[in-house]
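A.B. asks: I'll drop the sequence and a predicted model, then ask my questions.
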Amino acid sequence: MSAAIQRNKLFTASCLALLVTSLSFGIRAGILDTLGVQFHLNASELGTIAATAFWGFPLAIIIGGFIVDIIGMKRLLMGAFIFHFAGILLTIFATGYWTLFLSTLLIGIANGTVEAACNPLVASLFTDNKTTKLNHFHLWFPAGIVIGTLVVFFLNKLGVNWQIEVGVMLIPTVIYGYLFSRLQFPVTERVAAGVSTGDMYAALLNPLFFFMIICMFATAITELYTNQWTDVLFKTVTDNALLILTFVASVQVLGRAFAGPVVHRLAPQGVLLISAILSALGIYLLIHLQGAGIYAAAVIFGLGVAFFWPCMIGFVAENLPKTGAVGLNLMGGAGMFGVSIYMMFMGGYYDRILASNLPAGANIDLYRSAPAGSEMARAFDAARSAAGPEMLHTTMFLPMALIVAFGGLVLYMRGRKKTEVLKPAL
């Protein structure tokens, strides 16, 4: 098998593995409210379950980042296959809070392991075009969300139970596991370049790397928290709340597919600044627009978050290459860790807002499960209508802060480039 064919097959298998990762987000987002009703879970419990995927992710991606050069990318990805397969089956046969908690944790570990191996794999396969190819790779995350939400939407219309919806993920899982088991892997770019482990750890102490880690918290929360809670936050705004997520993810797919010219013209830091501006504007419009206008807001928000994750990873790969696989995976781990903490906090915050808009001492679970059209159901819908915008208002401050941060990054990188140009003349 030629090197080019081998490289393309590895890239295709990587995209399939990421597809399973994103299907787990899209399908879980689509059934989150259903799980709450069936297993009598409040928003705080749902938030903890959803956050568990984001705990497992940083745990796996950070550990994976430290051991990928030791055990190899292939072994990591076969481990991801096992965790995905087990987590999906356990979700299908879940009986309540704790089985959902454990199954989501297993899937989160699998998702993190995929990123731990595939980010350095893509960077190693395409050393001359890292950020663009990372965008192409990461377009399969929103693509999977589009596929997952549409699967939930149409199967719900057909009256199919949620277990079958979850079972759809087994198909690409088995395929990527088979492909990776038969392919040969290169060493990571850092190993190929001869950068020592000591130099790698020294590079992690660069202040610019710390700055990017902090920004990763905010970019990941802006994208993933809003997407994961779409069905809950917009349930009273539209009968098809999940389609808002589909709109957002569809725009992300298109943005990442055509990222090459944008990245080459503006550089990762320029793209990140524009992304922060559009994200803040998109959330503002999601709060204030109603009816069909909310889908236009979803398009703007989707354009904003389209480039966040791959350009954050790409910036580090291009400008801090000595950080190696550990640097890339610490970035991903930081993002998911930030989302997990934020999601737990906001789940409890959401319950408190609901309680404040219901009669004093009201049992939220009783109101949540009240028959449609009843006085309790109408009161609960009114409370949810007040809670959704409040949650989004709080989240909007993150991309607003990123506008300042990335504006500073653009100026810093411009100054550094001028310094590098002048050095030979000095």
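C.D. replies: Arrived safely, thanks for sending.
A.B. asks: From now on I want contacts and neighbour counts done on CA atoms only, so please keep to that.
C.D. replies: OK.
A.B. asks: Please name the residues that touch residue 134.
C.D. replies: Contact partners of residue 134, counting by Cα atoms under 8 Å, 6 or more residues apart in numbering, are 119, 122, 123, 310, 311, 313, 314.
A.B. asks: Now for those residues: which two are most distant?
C.D. replies: Spatial extent of the contacts of residue 134 (Cα to Cα) is set by the pair 122 and 311 at 13.6 Å.
A.B. asks: Name the residue in these two with the higher neighbour count.
C.D. replies: Set residue 122 next to residue 311 and count neighbours by other Cα atoms under 10 Å: residue 311 wins out with 27 against 23.
A.B. asks: In this structure that one contacts residue 133, no?
C.D. replies: No - Residue 311 is beyond contact range of residue 133, at 10.4 Å (criterion: Cα atoms under 8 Å).
A.B. asks: and residue 127, how many neighbours?
C.D. replies: The number of residues near residue 127, taken as other Cα under 10 Å, comes to 13.
A.B. asks: helix, strand or coil for it?
C.D. replies: Following DSSP: H, G, I helix; E, B strand; the rest coil, the label given to residue 127 is coil.
A.B. asks: how much space between the closest residue to it other than its chain neighbours and residue 22?
C.D. replies: Closest residue in space to residue 127, ignoring its immediate chain neighbours: residue 189 at 7.6 Å, by Cα to Cα, 6 or more residues apart in numbering. Counting by Cα to Cα, to the nearest Å, the separation of residue 189 from residue 22 is 26 Å.
A.B. asks: adding another structure so you can compare the two:
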Amino acid sequence: MTTTLSDQPIAPNAKRLLWAGFMAILAAGVGFAIRNGINAAWSQEFGFTNLQKGLIGGAGFSGFCFGIIIGGVIVDRIGYGKLIISAFLFHVLSAVVTLMPNGGMEQQTAFLLLFTGTFIFSLANGTLEAVANPLVATLFPNNRTHYLNILHASWPLGMILGALITLAVGNQWSWKAQLGLYLLPTVIYGFMFMGQKFPRSDASASGLSLGEMMKEVGILGASVAGFLLYLFTRDAVGENILAGLTNSDFFTGDSWNYISMAVGAGFVLWVAVITKFAIGHWLLFVLFIAHAILGSLELGTDSWIENINGTILTPELGKILFIFACAIMFGLRFCSHWIEDKLKLSPIAILFSCSLFAIAGLYLAAGATGVTAAFGAMFIYSIGKTFFWPTMLAVVGDRFPRTGAVAMSIMGGIGMLSVGQLGGPGLGYAKDRFTAEHMEESGYGEVLQANKAEKPSSWMGFAEVTALDGKKLEEAKHLKKEDRTAEQQAMVESEIAGSRKTLRHDAILPIGMAVIYLLLLIYFKATGGYKALRITPEEASGGVKGPAGF
């Protein structure tokens, strides 16, 4: 059933809280873009492979998962204020850890510090979003898609500011000086949240317990998060942190794999117990799957698109294209209300349309050979990715009000874990692999062997490949074509070919999303259309099963 609501927010300080959340996510976007812009400097200083850079970038999302899931579970119990203080402290700690590496360190030590500092930074960001998403959904219950898109317009704006910083001062400032600038918006959001009174979610206000909120997530939904937690524990924690710290094979062997399985299964078991073994709603399970793909597409691609465009064209044009794409996202996220009202598109129809734009944009970007074609491809791709994340959050808020902040936070965590374990490292591995394959096929095998990285690239059971040394590759890319040796030119040409092939394979993700959203469109058409649902007094008292029940 649906309930007619006022278009007005439910609290007098709603706009203040909206813009405080806006600034918090902006800080995350600034840090993300600056990291994208300085990863070439990390390659030059420490000799990282594309896979290693992808793993560090992935940590910028994996930690987010823990912050948003844990925060989403406890936010209605401890209040928004305590979570905001925790996030602020995590942001300060992340700066201390991330700025510790120096050129005299061993590569593995530098990698571990950058990985850990990036993880803590993303933990802070996730904790903040555990506050911002349910808060805005609660403050504007009849306009969730519109206001959640406004909230998340701060992400591309933050990326624009971060990219402009690296473009303006990248050659004059050290990477440490650039990265430290994300603390400025951090201080601002702290002041904006200070002293504010926060509302409670519908589920919390209705007196629903955590177990009742989690019933629609159930075993099905928890299994998606549990699988990604398994991958995180096995790969990020075991292989890339503990194995490096201890030089032990234990963390890369079968025993650690079983421990990692126990971590993922333990989360599923915990959800099963507190929900009295509820299966969960099939629609929420499908949305979780779609969001895992979405995270790898949108944020995984974002973490590499500047690098890939910079490889195909020039590093400076790569930054400009990245800023251009973010500017389109920023502007369009203020237009979702118009799209719903004037074009009469439901949130699911918006998501399906976005998938088609993303497919076309990635294929066009892979084939772009000039500046005009590259800008056209990024324009189309940016239209596609603009509405994905906030609109998915709005769908969960609309269709599953009984879950409170929990389902929204778990879905956000799934998207971020997917980037950290699948999207970021996967695209880095793909770039290493396709570059190496092109070198072998073009007769540059000896060049590859003479310029190979310390460690080969391997990911998710795919074949181990020889990767180019990051220092040598960056040195070659920064030389003019006429100044390169034959070996250096072979490396640069091969990475361009590898980048193009990576983008073409990346387009598989929005194809899968388009299929899912098309099936959901058919489902809602057959069941009377998409409607936002509300908790009735009977549901709040536990007398009847909610309208979205399984």
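C.D. replies: Received it, and whenever you're ready, just let me know what you need. The structure presented is a predicted model; accordingly, all values stated were derived computationally and were not measured.
A.B. asks: hang on, the earlier thing: what sits against the residue nearest to residue 127 of structure 1?
C.D. replies: 120, 123, 124, 127, 324.
A.B. asks: Which ones among those residues lie within helices?
C.D. replies: 120, 123, 124, 324 (DSSP state H).
A.B. asks: which one is the third one nearest to, not counting chain neighbours?
C.D. replies: Nearest residue to residue 124 of structure 1, sequence neighbours excluded (Cα to Cα, 6+ apart): residue 189, at 4.7 Å.
A.B. asks: What does that neighbour correspond to in structure 2?
C.D. replies: Alignment note (TM-score structural alignment): residue 189 of structure 1 maps to residue 202 of structure 2.
A.B. asks: how many neighbours does residue 94 of structure 1 have?
C.D. replies: Considering only other Cα under 10 Å, residue 94 of structure 1 is surrounded by 17 other residues.
A.B. asks: I should have written residue 415 of structure 1 there, sorry.
C.D. replies: 11.
A.B. asks: Quick one: list the elements packing against the host helix or strand of it.
C.D. replies: Per DSSP states H and E: residue 415 of structure 1 is located in helix 375-422. Applying 3 or more Cα pairs under 8 Å, 6 or more residues apart in numbering; DSSP states H and E, we find helix 375-422 of structure 1 packed against helix 207-220, helix 230-233, helix 259-288, helix 324-356, helix 364-368.
A.B. asks: how about those, which one is nearest residue 176 of structure 1?
C.D. replies: helix 324-356 (20.9 Å).
A.B. asks: got the contact list for the aligned partner of residue 289 of structure 1 in structure 2?
C.D. replies: Alignment note (TM-score structural alignment): residue 289 of structure 1 maps to residue 368 of structure 2. For residue 368 of structure 2, the contacting residues are 374, 377, by Cα under 8 Å, 6+ apart.
A.B. asks: so residue 150 of structure 1 touches residue 246, yeah?
C.D. replies: Yes - here residue 150 of structure 1 reaches residue 246: they are 7.4 Å apart, a contact under Cα under 8 Å.
A.B. asks: Looking at these two, which one has more neighbours?
C.D. replies: residue 246 (27 against 19).
A.B. asks: Skip the chain neighbours and tell me the closest residue to the more buried one.
C.D. replies: In space, and not counting its chain neighbours, residue 246 of structure 1 is closest to residue 146: 5.0 Å by Cα to Cα, 6+ apart.
A.B. asks: what does that neighbour align to in structure 2?
C.D. replies: When structure 2 is aligned by TM-score structural alignment, residue 146 of structure 1 is paired with residue 160.
A.B. asks: Please report how far its match lies from residue 327 of structure 2.
C.D. replies: 7 Å.
A.B. asks: who has more neighbours, those two?
C.D. replies: Legend: neighbour count by other Cα under 10 Å for residue 160 of structure 2 and residue 327, higher for residue 160 (25 against 18).
A.B. asks: ok so that one is a helix residue?
C.D. replies: Yes - per three-state DSSP, residue 160 of structure 2 lies within a helix segment.
A.B. asks: State the distance from it to residue 18 of structure 2.
C.D. replies: In terms of Cα to Cα, residue 160 of structure 2 sits 20 Å off from residue 18 of structure 2.
A.B. asks: Repeat that for residue 66 of structure 2.
C.D. replies: On the measure of Cα to Cα, residue 66 of structure 2 and residue 18 of structure 2 end up 23 Å apart.
A.B. asks: do the same with residue 33 of structure 2
C.D. replies: Taking Cα to Cα, one finds residue 33 of structure 2 at 23 Å from residue 18 of structure 2.
A.B. asks: same question, residue 97 of structure 2
C.D. replies: 30 Å.
A.B. asks: More neighbours: which of the two?
C.D. replies: For residue 97 of structure 2 and residue 18, the more surrounded residue by other Cα under 10 Å is residue 18, and the numbers stand at 22 against 18.
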